[in-house]
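**Q** Pasting the sequence and the predicted coordinates here, then a few questions.
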Amino acid sequence: MALLLAGGAALLAAAGYALGLRAAPPNAAAPSAVDIGFAQFMRGHHDQAIVMTEILLSDRSSKLAGLASAMQAAQLIEIGQMKGWLQLWEKPLLPASDSMDWMLLGKEPPDEALSRYLIACRNSPGGMPGLATVEELQRLRTLRGEERDRLFLQLMLKHHQGGLPMAQFAAYNARTPAVRTMAAQMVVEQTQELATMAVLARR
C-alpha cells in the first residue's frame, strides 16, 4: 500500500513538473522576486501538507481519506509545477532564508492586513504562521481513528490559514501569468477546503 501511494505521488509530482516546464516559454518575461519567492515558499509550505496527508492516509480507519487524497493530489501537481518553474528560471528550489520580505515588493505598499501577516511571519518558527511543529506531527503519527482525524483537521486548518495570504498576494502581484493563475486557483481551492474542514471539525 505504501509503495502504491509513493508511486502515485511520484507520478503526480512528475506530471506537475512537466506542466511547469511547458507553462514558461523561453521568450517569457523574466520572473520577479514575487514569482520566485512564491514558488520557493509555497513549495515548502506544500511539502508539509503532503507529510500530514501521508500520515493521515496511513490509518485506514480515517473518515477523512477522500479529503486528504484530493488535497494531496492537487498539491503534488502544484509542487511539480513550481519545481519546474524554478529550474527553468535557474533559481534554487528552496529559499536562502525564512524571510518573507519578497511580499514587500508588490504593486502597492503593504496594507494593514499584509503588514500583520508579515509580522506574524517574522514571529513564527519556519518563517510563516500555521506550520505544524515537529511535536504536533509526531502526535499526529501516534493517534488513531477519530482522534487522528480531529488533530489533522486542526493542523490543516491552521496550515491553510497561514498559507492563504501568500497565495492571495501572488495572485495579484506576480509578474508571470502562470504563477498568477496557479495562485488564484489555490485561493479558490483552499478557501473551499477551509470551509469543508471547518464544518467537519464541528462534528
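**A** Alright, I've got the coordinates.

**Q** For the rest of this, base every contact and every neighbour count on C-alpha atoms.
**A** OK.

**Q** The longest helix seen in the chain: what's the following helix or strand?
**A** Of all the segments of type helix in the chain, defined by DSSP state H, the longest one is helix 145-173. Helices and strands here follow DSSP states H and E; after helix 145-173, the next one along the chain is helix 177-201.

**Q** elements contacting that following helix?
**A** Using 3 or more CA pairs under 8 Å, 6 or more residues apart in numbering; DSSP states H and E, the elements in contact with helix 177-201 are helix 145-173.

**Q** also this one, for the comparison:
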Amino acid sequence: MKRTRAFAAAISAVAAIALAGCGNGQETGSTPPEAPASQEQAASNAADVTFAQGMIPHHQQAVEMSRLAPERAQSQQVKDLAKQIEAAQGPEIETLTGWLRDWGAAPAPSTDHSSMGHGDMGHGGMGGMMTADEMEQLEQARGAEFDRMFLDLMIKHHEGAVTMARTELSEGQFPAAKQMAQQIIDTQQAEIDAMRGLLAQS
C-alpha cells in the first residue's frame, strides 16, 4: 500500500507539472498564426528547428507506445501512466508542428515502422527511439511481460527526450520552444522516476 500511495503521489506530481505547462504550450501553439511571420522567424534559430523536427516523431512514437497499454498492460498503474503520457505529448506535437509551419521549415520525419530509428541514434540522432523490431515485440507482449517491456523502453525513450530538451535549452533561442524544453525535462524526469519505482516493485 505504501508503494501504491507513493506511486500515486508521484503520478499526481507529474500531472501537476504537466497541467502547469500545458496551458503555456497550447497557448503558444495557438498564437503564432496571429504574429507577423518575420517576428517568428527572427526569434528562432537552427537549434529550435532541429528540436521541433526531432521531438515531433519522438513524441509520436511515445504516443504510439502508450496506445498499446489499455489492451495489453496488466498493471493499472502502467495503464494510467500511458494515458498520462499520451495526454501530455499529443498537444505538444500540435504546437511543435505549428512552429515548423510558421518558421517555413521542413516537416518532421515520419514515424512509420519502416523508417524508425535504429537504436539510440535513430532518426538523425534522436536518443531512445525504438527500432521496428522493438515496437513489434511490444505489440506482441501481454500482461506482466508488456508492463516490464513498456517501462524499460519508455524510460530509455524519456531519457532521450530529456537530452534533446537540454540541447534546446543550451542552443535554442525561441522562447516558447525553450519553455517547452524545460517542461519536457521536468515532466519526463518525474515520469522516469515513477517508472523506475514500478520496475522495482515487479
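**A** It's in. Since the structure is predicted, the reported quantities are computational estimates derived from the model, not experimental observations.

**Q** still on that earlier bit, what range in the second structure does the longest helix of the first structure sit on?
**A** Aligned using TM-score structural alignment, helix 145-173 of the first structure spans residues 143-171 in the second structure.

**Q** Then stretch 71-80 of the first structure?
**A** The aligned range for stretch 71-80 of the first structure in the second structure is 85-94, by TM-score structural alignment.

**Q** re earlier: now do the longest helix of the first structure: which elements does it pack against?
**A** helix 33-57, helix 134-142, helix 177-201.

**Q** The match of helix 145-173 of the first structure vs the first structure, mean deviation?
**A** Mean deviation of stretch 143-171 of the second structure relative to the first structure after superposition (mean CA distance after the TM-score superposition for the first structure): 1.0 Å.

**Q** Surely Met126 of the second structure touches Gly160?
**A** Yes - Met126 of the second structure is within contact range of Gly160, at 6.6 Å (criterion: CA atoms under 8 Å).

**Q** what sits in contact with each of the two?
**A** Residues touching both Met126 of the second structure and Gly160 by CA atoms under 8 Å, 6 or more residues apart in numbering: Asp120.

**Q** For the residue most central in space within the second structure, which non-adjacent residue is closest in space?
**A** For the second structure, the residue nearest the mean C-alpha position is His59 (4.0 Å; CA atoms, centre = their mean). Once flanking residues are discounted, His59 of the second structure sits nearest to Gln89: 5.9 Å by CA to CA, 6 or more residues apart in numbering.

**Q** since we're on the one you found, how many residues are nearby?
**A** Around Gln89 of the second structure there are 21 other residues, counting by other CA atoms under 10 Å.

**Q** and Ala52 of the second structure, what is it in contact with?
**A** So Ala52 of the second structure contacts 96-97, 99-100, 108 (CA under 8 Å, 6+ apart).

**Q** Just flag the most distant two among the residues you listed.
**A** Using CA to CA, the two most remote members of the contacts of Ala52 of the second structure are Trp99 and Ala108, lying 11.2 Å apart.

**Q** Show me how far stretch 38-55 of the first structure is from its chain's centre.
**A** Distance of stretch 38-55 of the first structure from the chain centroid (CA atoms, centre = their mean, to the nearest Å) equals 5 Å.

**Q** What of stretch 28-38 of the second structure?
**A** 23 Å.
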